[in-house]
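Enquirer: Whatever this is, show me its structure:
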Amino acid sequence: MSFSIVVDHVSFAWPDGTMVLDGLDAAFPAGRTGLIGANGSGKSTLLRIIAGELTPGSGSVSVTGEVGYLPQNVPLAGSRTVSDLLEISGKRAALHAVENGDVAEEHFTAIGDDWDVEERARAELDRLGLGHVGLDRTVATLSGGEAVMVALAAQLLKRPAVLLLDEPTNNLDLDARRRLHAAVSAYPGVLVVVSHDRALLGLVDQIAELRDAAVRLHGGNLSDYERQVAAEQEAAERTVRTAEGEVRRQRRELIEARTKLDRRGRNARKAFENKKVPKIVAGGLKMKAQVSAGKHRALHEERLAEARDRLTEAELAVRDDAEIRVELPGTAVPAGRTLLTLPLDRADRPDRPDRPDRPDRPDRPDGAPGRDGLKALDRLVVRGPERIALLGPNGSGKTTLLRRIVEHGAHVPVGYLPQRLDVLDDALSVVDNVRAVAPAASVNDVRARLARFLFRGSRADQPVGTLSGGERFRAALAALLSADPPPQLLLLDEPTNNLDLSSVRQLSQALAAYRGALVVASHDVPFLETLGITRWLRQDRDEGLAES
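Expert: The predicted structure is shown next:
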């Protein structure tokens, strides 16, 4: 098998000394590869090293062909335009100058053979569902999902031989996900994608698992990988049971051998004391018994040690993945109690009179209620302990609505986890970030809470700026749930972004047990369905908020 990407004994540590990769070897073949692993295992760091954004402390990376890279978080701030994000502003400026009669040589050099760059850019945006996004639009006005798709369009325009995607479905609505899946399926080059999106990982040719500082390739997609791992784990668990039985048997034989040898020694002493054997003979028997006892004890102890070694080896083959244990605050909210009343602007209403020609909307493709038959809302009322799902396409205003709730205020403490997790101070440690929102808690209490989120020992002292996306989510969630007073209304904006599959499951279980009120904006319908949603709301770009 030929490999397009070869990682040779690569090590990388952050400036504070936190080791991320240590002597890692990996090779990625042609085709589509899904790179998976626990949060914090180094997946994003590995992609950034392959892309040339980070320089390893040691080792080397070789890549066949040009590399394109879509980062996990696309910068939204500043005055950059869509054209800037597509990296075509220079060519567009040169084109416009030539069209206006300026025939300077530098314009032709800048354009090269790309005379149709604007047409190709608009066609790519349209293919990805962004036909409404103008090239001169400011990136800061885009939603998170729109920014991701524009950044993807930029990479597809460059047509690199190797394309690296880091959690590309974060913040994408269902239509955008389908378009991204289609783009991935049609991509002709080498592709490596880090994702927790099961549908996307179902499209890959192989799975590369980063685990225990090593990368292991599995042929097939995510389902094939899971079947293979399940079979391996079943065999490993059988081996552990066999090894445990052997340890018990060897321990029992050692005890029996010691008992038998002790009995012989007692018999020899009793015979001497009763004068049944001469002293010299008794001494010889005693020495012989001691030598024999030593040999037997050594033999059985050696067998027991070997059995324990086999058990240890068998146990190492069994996966024991650490999972977050989210313990939400005990903040029961009485049924029917009004927690929030938020008046909605005229522009938020789907039935507003200045839109009499509003066409009927088809049912949502995921099976939840569609626009038809939805009840227009002129205010949002939340009563405890409701569980509200907030749906809608990218750019429809879901994040804006959540922020308005925070700004408006509620009748109870509110906890807000934003989409971009920008509630933490990157310069502070995880411990200090949590202490900032829970000043009355002791350091030991804070560390105990953080241990439930897998920040143990020195990991809790790590600066937040060095955390992976999943680790940052865990830190933000720990701070949110440790706040004093604890939140009785949780607002979560795309909470499954950047989480590995086991962490999504743990978060689902924790939120399902939460006794306060929830408002969750998400495109992940299977995740929402695990929460026991009681109301489905839909936010549309032009028509506002409505309820089924």
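
Enquirer: CA atoms for contacts and neighbours, from now on please.
Expert: Fine.

Enquirer: ok, for Leu217, nearest residue in space, not its chain neighbours?
Expert: Ala208 (4.5 Å; CA to CA, 6 or more residues apart in numbering).

Enquirer: what's near enough to touch the one you found?
Expert: 33-36, 215-218 (CA atoms under 8 Å, 6 or more residues apart in numbering).

Enquirer: Next: Ala153.
Expert: For Ala153, the residues meeting the contact criterion (CA under 8 Å, 6+ apart) are 86, 121, 124-125, 128.

Enquirer: Can you classify it as helix, strand or coil?
Expert: For Ala153, the secondary structure call by DSSP: H, G, I helix; E, B strand; the rest coil comes out as helix.

Enquirer: what's the spacing between the residue nearest to Leu217 and Ser185?
Expert: Counting by CA to CA, to the nearest Å, the gap between Ala208 and Ser185 amounts to 18 Å.

Enquirer: Another sequence for comparison is provided below:
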Amino acid sequence: MSQPTTPAASLSCSALAFRHPDGTQVFDGLSLSFGRGRTGLVGTNGSGKSTLLRLLAGRLRPSSGSVTVDGHLAYLPQNITLDRDLRVEDALGITERRAALRAIEAGDVSEQHFETVGDDWDVEERALATLGSLGLGDVGLDRTAGELSGGETVLLRLAALLLERPDVLLLDEPTNNLDVFARRRLYDAVDSWRSGVLVVVSHDRDLLERVDRIADLRAGTVSWYGGGWSAYEEALATQQEAAGRMVRAAESDVRRQKRELEEAQIKVARRQRHNKKMDAQRRAPKIVAGGHKRSSQEAAGKLRGLHEDRLQEARERLDTAAEAVRDDAEIHVRLPATAVPAGRTVLTLDGLTPRFGSLRDAGLHVQGPERIALIGRNGAGKTTLLRTLTGELAPAEGEARTFVPLRFLPQRLDVLDDELSIAANVGRMAPGTTDNEIRAQLARFLFKGARAEQQAGTLSGGERFRATLAATMLATPAPQLLMLDEPTNNLDLASVRQLTSALASYEGTLVIAGHDLPFLESVGITRWLLVGEELTETTLDEVRELLDPGAA
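Expert: Just a heads-up that it's a prediction; the model follows:
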């Protein structure tokens, strides 16, 4: 990765505020500074990570506050589209310099050509070297963007930014559409960043292991943690354990203050009854009895007020302690009907050539509750293979057969009807299941009580994924073959943990097309299939060797 050239490279914001056009407040008085080195910016879906990057990059105007950039800033947005007819040299921004160099080499010594080239006499060599470092060595400068895959387009745009020699580089979810091989190239680029400011928004744990610090964006504020993802998780676990102890202590204090308030009220009531009885026995004058009554009421009021104040303070301490505890609860659901006997044939491929992709004449036999990962380069046909197995796409040649009930969770999460509630969506996919049964299971997917009635169209990204997962896994007949296509793309890390815990309860056969190796390892993959011109069985160590020769 090209090194920054400005010694004072820095990035900061002061009292930053931003509202969406609908009035939703995202930031209100946010101040922070990014130091030299690599920073991973993390947070739940909807916390404002991408919005913050766009504000820092000048793509959005803050409601108030300021952004200060020392040095040249480059920004890689999450969604990249390039004109299919755009030449690679145009995408890299070097067309005019290449033309000027050619003219000079041909003997044209016009002053304009020298001004165009400036000091960048090796621009073509640098461009080819940068493309090569990102795995695009076979992409010529004269090819068009339309000839590249989606992942190659992302890397091409990154190459263009690196050629600018930025002092500050912002990357928004750069690995989302990259295959395992392209991800490795991007990891290498991040590894080689040694100075200047690099800020990367990501949920990719392998990428986040490569940063120097983690900035955790939550409720409009940022908390800092030294080290990469593992160090962050360890620190967070310690922090959450302490927060849990604080909550338990605060709950105990609230209970104690409630008891003391009740005891004080009982004592006051007893004292008032006793004083009233004594005044009656003494036949005290009304003015004396009234004085006793007022005095007793004043003392009772002070005592009650003291205990009520203490109870309110205890409740406030509990609220403060509870705010420090993250709502990253895991999904725990029992799905015994999904179990597949060890000897049951689940699916077979015989001479299969899907309609799209490079795969040809594939054969496969899957038996019992296997957990299979489909990996391969972008465009190899992993999604096409899954859609062929569902019956959505007819094969070009050969046959794909499934022998158990199956469900498919697509990348687009277009399973839900936005006009229906979560419970109604599940009921639509699980006819015959009672409303009570649906609600009991939805509670295990963290949709408790009235939350089950929330309209699907109003859900956040993470909530929508969880609702889609619930509708898919709770469908009837129970899916004994569950297929997922890039399930962790665009998921925050809390949602990834929830998906992992849900799949731990699944007893059927899993087939997952994905690039996220840490996630695939966490769900217990038993069989790795490399999708290319052939369907090749491999191992995790061999996959790692393909990504990083010599590292396995």
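
Enquirer: ok so, going back, now, the contacts of Ala208 of the first structure that are in strands?
Expert: Using DSSP state E, the subset of the contacts of Ala208 of the first structure located in strands is 33-36, 215-218.

Enquirer: could you pull out the helices for the stretch 201-350 of the first structure?
Expert: 222-273, 279-316 (DSSP state H, counting those that start in this stretch).

Enquirer: Distance to Leu491 of the first structure and mean neighbour count added to those helices, as JSON lines?
Expert: Output for these, formatted as JSON lines (distance: least, CA to CA, whole Å; neighbours: other CA atoms under 10 Å):
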{"stretch": "helix 222-273", "distance to Leu491 of the first structure": "31", "mean neighbour count": "16"}
{"stretch": "helix 279-316", "distance to Leu491 of the first structure": "40", "mean neighbour count": "16"}
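
Enquirer: Is it possible to get CSV of those that adds distance to Leu164 of the first structure?
Expert: Formatted as CSV, these follow (distance: least, CA to CA, whole Å):
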stretch, distance to Leu164 of the first structure
helix 222-273, 18
helix 279-316, 32
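
Enquirer: hang on, the earlier thing: now restrict the contacts of Ala208 of the first structure to buried residues only.
Expert: Buried subset of these (neighbour count, 16 or more other CA atoms under 10 Å): 33-36, 215, 217-218.

Enquirer: related to what we said a few turns ago, what about the helices of the stretch 201-350 of the first structure, which gets the closest to Arg178 of the first structure?
Expert: Closest approach to Arg178 of the first structure among the helices of the stretch 201-350 of the first structure is made by helix 222-273 (17.6 Å; CA to CA).

Enquirer: Measure how that closest one sits relative to strand 32-36, angle-wise.
Expert: Using axes from the mean of the first three to the mean of the last three CA atoms, to 10 degrees, one finds that helix 222-273 of the first structure and strand 32-36 are set 40 degrees apart in direction.

Enquirer: Spatially, which residue comes closest to Val10 of the first structure, not counting chain neighbours?
Expert: By the measure of CA to CA, 6+ apart, the closest residue to Val10 of the first structure outside its immediate chain neighbours is Gly59, 4.1 Å from it.

Enquirer: The one you found -> the second structure?
Expert: Following TM-score structural alignment, the counterpart assigned to Gly59 of the first structure within the second structure is Gly65.

Enquirer: What's the first helix or strand after the strand or helix carrying that match?
Expert: Counting by DSSP states H and E, the element that carries Gly65 of the second structure is strand 64-70. Beyond strand 64-70 of the second structure on the C-terminal side, the first helix or strand identified by DSSP H and E is strand 73-76.

Enquirer: For that following strand, buried residues please.
Expert: Neighbour-count burial for strand 73-76 of the second structure, with 16+ other CA under 10 Å as criterion, is recorded at 73-76.
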